[in-house]
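Q: the following comprises the amino acid sequence and a computationally predicted model.
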Amino acid sequence: METNEKWSSRVTFILASIGSAVGLGNAWRFPGLAAKYGGGAFLLVYAVALIILGIPMLTMEIAIGRKTKQGAIGAFRSMNKKSGFVGWAATTNAFAIATYYAVVFAWVLAMVVFSTKFAGMVGKPEKASKVFFEMTKTSGTIQGLHIPMVMVVALVLAWALIYACIRNGTVSVGKVVKYTGLTLPLIFLCIMAIKGISMPGGPKGIAKLFVPDFKTVIENGNVARLIVDAIGQVFYSLSIMMAIMIAYGSYLSEETNVIKDATIIALADLGVSVLSGVVMFTTMYGVGMTTNDMSASGIVTAFVIYPQAMANLTNTGWINAAFGMVFYLCLSTLAVDSAFSIIEGVSRSISAHFELNSKKVTKIICAIAAVISIVFITESGLAWLDIVDKWTNQYNMILIGVMECIVIGWIFQMDKVLYEINRNAKAYKMPMWWFKGSIRYIAPVVLLLFCGLNIKDLFASGGVYGAADGYPLWSNLAGGWGVTLLVFISGFIANGVIRIKKKHGFTEREEEWK
């Protein structure tokens, strides 16, 4: 993916961006949070947060990518050389996420096959809920190094698919996203939604999803947490703060209408989230379950709760198995785009900044990440994934977002970025009050609040050292605090290595916002 590489068309860019944004979080985390916070109440706050904060940050990343023709590292260095460490943090954190996201993709691929077991589990939800654990052989602790052969096969297949999708840059990505970007996920989701709505309890599920229940939220004292979690889901869902959208923006032509395309991407992401909510809510209520049976944990929702629903879907085993397979095929199409886009964000950031052969960089990154990901398919893999995911998403990514807002809103000139956003816009433009209010004030404050609440919860559950979820302190230090430290010092380490290499003739690319 050389510096002058471009998307083949506007539609390809939009589909690739939607494919990256629309991921597993839309299919399982969004419905879980909606169930936790009164259905329509969460949906309403989420939509408002998307408009106020999500769209400005998404357009910001796409615009600076197009302007600089660089990945995250080069883009932030072009605005201020001292802010290059922000790009390094985003890139390193994205790499850490890629190592375990590929394993989640592998789990989903394996469950497509293991869904056939639902055929013999009619009326046996407890048995269905154990399929995932029998497949992964997870111990639920950090103990155990045994690796099930089925997970070896699934992980190899996952990485093979990820690499195949990005091996030729925008050319191969463009071919894949025609199907996985929106088409196949919509087909699968619509099939499941029609089935859910047609079930006896389906309409009740629809009402629970769309009718706000603020009374329950207020009575439970969850108003502040509802707002913060809704905003957090917006940031997670749009693939921002992960070096991805900067990379995708760097392949855009100068004629692109950034604000218009970014809005389309954001609204499509919202649409898929709502459709996923329809599927989950109608299915749950259709089989006699309620929102109380759902979980804000995506893994629990997808691999424990949904199989229970499949066991009670109909009295015909093969139909239950078929719908289970459709569900996991849908998750597969959602997961693959997000997985390869994360690798793309890392690869573009490094190859563009150091002017390296992008195909070789992509191959090396995939190989290293694949080796590391083996840790997450061991018996203790689920526990390690839980630890690393908590730090990379709930702390690292949020702080990276704060730093991005500080660089754009307080260090660099905001009017230059806003000009890039509106450069080809006509009737629909982003006004300064919207962009400035979001990036300079609202986003960093809300993100810091979100991170602060997460840290408060961490220490409340794990004691003074933050050893959360019952895992030993050393595992939290290694997989949590250690990863966080590496993410935020990666830029300083890189600069140190570069200074040493410069003494031996190495020349670093000089970035400049022209």
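A: Cool, the structure landed. Numbers count the residues shown, from 1 in each chain.
Q: going forward, measure contacts and count neighbours with C-alpha atoms only.
A: Will do.
Q: list the contacts of stretch 107-118.
A: The contact list for stretch 107-118 (CA atoms under 8 Å, 6 or more residues apart in numbering) reads 128, 131-132, 135-136, 150-151, 154, 158, 307, 310-311, 317-318, 320-322, 324-326, 328-329, 331-332.
Q: next, the buried residues of that stretch.
A: For stretch 107-118, the neighbour count (16 or more other CA atoms under 10 Å) marks 107-112, 114-118 as buried.
Q: among those residues, which are in helices?
A: 107-112, 114 (DSSP state H).
Q: just to revisit the earlier point, can you redo the buried residues of stretch 107-118 as JSON lines with distance to residue 454?
A: Shown next, in JSON lines, are these (distance: CA to CA, whole Å):
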{"residue": "107", "distance to residue 454": "27"}
{"residue": "108", "distance to residue 454": "28"}
{"residue": "109", "distance to residue 454": "31"}
{"residue": "110", "distance to residue 454": "32"}
{"residue": "111", "distance to residue 454": "31"}
{"residue": "112", "distance to residue 454": "34"}
{"residue": "114", "distance to residue 454": "35"}
{"residue": "115", "distance to residue 454": "35"}
{"residue": "116", "distance to residue 454": "39"}
{"residue": "117", "distance to residue 454": "38"}
{"residue": "118", "distance to residue 454": "37"}
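Q: of those, which is the nearest to residue 490?
A: residue 107 (30.0 Å; CA to CA).
Q: distance of that closest one from residue 273?
A: For residue 107, the distance to residue 273 (CA to CA, to the nearest Å) stands at 21 Å.
Q: returning to what we had before: give me the buried subset of the contacts of stretch 107-118.
A: Judged by neighbour count, with 16+ other CA under 10 Å as the criterion, the buried members of the contacts of stretch 107-118 are 128, 131-132, 135-136, 151, 154, 158, 307, 310-311, 317-318, 320-322, 324-326, 328-329, 331-332.
Q: ok, back up a step: can I get the ones in helices among the buried residues of stretch 107-118 in TSV including distance to residue 251?
A: Output for these, formatted as TSV (distance: CA to CA, whole Å):
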residue	distance to residue 251
107	32
108	30
109	30
110	34
111	35
112	34
114	39
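Q: also this one, for the comparison:
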Amino acid sequence: MATATKQPARREAFGSRNVFILSAIGSAVGLGNIWRFPYVAYEGGGGAFLIPYLCALLTAGIPLLFFDYAIGHRFRGSAPLAFRRLHRAAEPLGWWQVLICVVIAVYYAVIIAWSAMYTWFSAQLTWGKGNENDFFFSDFLQMADVKEVGVSTQFVPQVGIPLVLVWLVVIVIMCLGVKRGIGAANMILMPLLSLMFLVLVVQSLFLPGALDGLNAFFTPDWKALANPAVWASAYGHIFFSLSVAFGIMVTYSSYLKRRTDLTGSGLVVAFANSSFEILAGIGVFAALGFMAAAQGTDVSGVASSGIGLAFIAFPTIVSNATGGSIIGVLFFGALVFAGVTSLISILEVIVAALQDKLGWRRVPTTLVVAIPLAAISTALFSTTTALAVLDTADAFVNAFGIMAVALVAVIVVAWFLHKLPALQEHLNRRSSFRVGTVWKLLVGVLAPLVLGYLLVNELIAKISAPYGDYPGWFLSIFGWGMAIALILGGVALSFVPWSKSSHAKDDSDYDEFLLDEAYDPDPETGSIRVATQGGAR
């Protein structure tokens, strides 16, 4: 009796292009848009920074976004499977990206937990006026020095409990799948995030001193344009801002229907992300202008980024502003929503990769991924040395993870595998905005040059002086050691056998019309071309 060959379940898909766009924007719009971009722009020349920023967006961000879309959509897989179908030797690039997402997910969740607690604290001004700095470091984090205690195991309940709740919410969303979970969550959270931040901006604009903050943010310092570091900063920010080069957009685009307008969608995502960043800059600097006026100083004396902006500067604003509790709830609530939409996209890279590799179903794969990550996240980041571990891991995974894999990926695909013409053809076959030689030059020449420059600068900076003045053993584990482990782990995982149900082919000639997509109309003539194993005929 003949036995039927087991076929894999059809690949999940977003319900519509609009859901994909919202999900991609949700991934791109994260914590960095709110707490990093405003300060980067301010330090980079204020209004003048918009010139290198737009140049970086047009010449690097959008081209690399198209690059990720083309790979994910053309080869219909998670990052490892898509790169394997591109060429078998490229599979380690996909696993390198997956492991980067593992590291980011582990520490990203704790920032969402902090934000959730500060949303609650804002309603009651829990930190006490004038005590914002001490409250965050001493009362809330109960921070200890790694030089004195090493890596602590002392549990901090006000961090650990909300962190577990964040993981539970995210696990539920992930278990529901691409359409009912990720897509539905973004359809709810992204409009809410936009509305909340718009209200926050409007309220901030009416604070005393808001105009001084906006003047500081937008007044151009044209001399800054002569500084190469400003341009490097713009390009560095764009690479991280659009969620390119660490598997997210490759994975998300693999869930698109085959006739989706890829470049049109990419342009919407890119410009929506940048619009939100500028909106964030207006809201943040209007509030900082108020803070400077209240303290009798100028904006430069209170401007900061990252954790200092979110958990010290903004609580100070909340304490002193009329209606400050509302500002705090809106600001920290926005951080929670932006963080959750980004975290689910990060986790999806990992879940999709294991689903493809092992041929497992959605729910068991999600639980196998998320429960251990939640345990590690809670064990490392609910302790008194959490901030030092987070700071180091974030600095090294961004520099020697995301930037490094982006550099290697564009060099391998463009110069060793010569796949840019095929990716260009795929983009043009399906998109309203056609790309050509300029796109190939931007991805194959400009992107490697800029990424190489940024990577060398980071390498020199971190070798010349211990990062954060942390002990050598600490940096060896959570910094250099982690960065090297990501590469070695990516190579090792590429040797794990693929499930027979994954359709992972050993050759590099995979065609996305395999199975039920056998016919493809030519976009210009409308004639039908039959797709075969060897490509469209």
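A: Okay, I see it. Just so it is clear, the model here is predicted, and its values are computed rather than measured.
Q: how alike are these chains, TM-score-wise?
A: Superposed pair, TM-score by TM-score structural alignment, normalised by the length of structure 1: 0.91. Supporting alignment: 491 aligned residues with a CA RMSD of 2.1 Å.
Q: among the buried ones among the contacts of stretch 107-118 of structure 1, which lie within helices?
A: Those of these mapping onto helices are 128, 131-132, 135-136, 151, 154, 158, 307, 310-311, 317-318, 320-322, 324-326, 328-329, 331-332, per DSSP H.
Q: OK, contacts around the nearest residue to residue 120 of structure 1 once chain neighbours are set aside?
A: In this structure, residue 120 of structure 1 finds its nearest non-sequential neighbour in residue 317, 5.9 Å apart by CA to CA, 6 or more residues apart in numbering. Applying CA under 8 Å, 6+ apart, we find residue 317 of structure 1 in contact with 118-122.
Q: hmm, try it at 10 Å
A: Applying CA atoms under 10 Å, 6 or more residues apart in numbering to residue 317 of structure 1 gives the contacts 116-123, 310-311.
Q: strands of structure 2, start to end?
A: Secondary structure of structure 2 (DSSP state E): strands located at 519-521, 528-532, 535-536.
Q: which stretch among those strands comes nearest residue 360 of structure 2?
A: strand 528-532 (27.2 Å).
Q: which part of structure 1 lines up with the closest one?
A: Under TM-score structural alignment, strand 528-532 of structure 2 corresponds to no residues of structure 1.
Q: all helices of the stretch 101-250 of structure 2, in order?
A: Assigned by DSSP state H, counting those that start in this stretch, the helices in the stretch 101-250 of structure 2 fall at 132-134, 146-149, 157-175, 177, 184-205, 210-218, 228-241, 248-253.
Q: adding distance to residue 456 of structure 2, write those helices out as CSV.
A: As requested, those are exported to CSV (distance: least, CA to CA, whole Å):
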stretch, distance to residue 456 of structure 2
helix 132-134, 35
helix 146-149, 28
helix 157-175, 35
helix 177, 40
helix 184-205, 36
helix 210-218, 30
helix 228-241, 12
helix 248-253, 25
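Q: buried deepest among those, which one?
A: Most buried of those by mean neighbour count (mean count of other CA atoms under 10 Å) is helix 248-253; its value is a mean of 30.
Q: over which residues of structure 1 does that one lie when aligned?
A: Mapping helix 248-253 of structure 2 onto structure 1 (TM-score structural alignment) gives residues 244-249.
Q: mean per-residue distance, the matching stretch versus structure 2.
A: By mean CA distance after the TM-score superposition for structure 1, the fitted stretch 244-249 of structure 1 averages 0.6 Å away from its aligned residues in structure 2.
Q: now the equivalent of residue 183 of structure 2 over in structure 1. Nearest residue, chain neighbours left out?
A: Aligned against structure 1 by TM-score structural alignment, residue 183 of structure 2 finds its counterpart in residue 174. With CA to CA, 6+ apart as the criterion, residue 174 of structure 1 has its nearest non-adjacent residue at 5.6 Å, and that residue is residue 12.
Q: my guess is that neighbour contacts residue 177, does it?
A: Yes - using CA atoms under 10 Å, residue 12 of structure 1 is in contact with residue 177, at 7.2 Å.
Q: for the aligned residue in structure 2 for residue 98 of structure 1, which residues are in contact?
A: Superposed on structure 2 with TM-score structural alignment, residue 98 of structure 1 falls opposite residue 105. Residue 105 of structure 2 is in contact with 99, 342-347, 350, 370, 373-374, 377, counting by CA under 10 Å, 6+ apart.
Q: please apply the same query to residue 439 of structure 1.
A: For residue 439 of structure 1, the contacting residues are 52-53, 56-57, 60, 401-402, 404-410, 414, 433, 445, by CA under 10 Å, 6+ apart.
Q: any quick ChimeraX command for the buried ones out of those?
A: To isolate the buried members of these in ChimeraX, using 16+ other CA under 10 Å:
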select :52,53,56,57,60,401,402,404,405,406,407,408,409,414
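Q: circling back to that earlier point, how close does the aligned residue in structure 2 for the residue nearest to residue 174 of structure 1 get to residue 449 of structure 2?
A: By TM-score structural alignment, residue 12 of structure 1 lines up with residue 19 in structure 2. As judged by CA to CA, residue 19 of structure 2 and residue 449 of structure 2 stand 34 Å apart.
Q: one more: residue 227 of structure 2?
A: For residue 227 of structure 2 relative to residue 449 of structure 2 (CA to CA), the value is 17 Å.
Q: got it, and residue 51 of structure 2?
A: The gap separating residue 51 of structure 2 from residue 449 of structure 2 is 19 Å, by CA to CA.
Q: and residue 390 of structure 2, by the same measure?
A: The gap separating residue 390 of structure 2 from residue 449 of structure 2 is 29 Å, by CA to CA.
Q: likewise for residue 96 of structure 2?
A: From residue 96 of structure 2 over to residue 449 of structure 2 the distance is 21 Å, taken as CA to CA.
Q: I'd assumed residue 224 was in contact with residue 46 of structure 2.
A: Yes - the pair residue 46 of structure 2 / residue 224 is scored as a contact, 9.0 Å apart, by CA under 10 Å.
Q: what about these two, which has more around it?
A: Set residue 46 of structure 2 next to residue 224 and count neighbours by other CA atoms under 10 Å: residue 46 wins out with 22 against 17.
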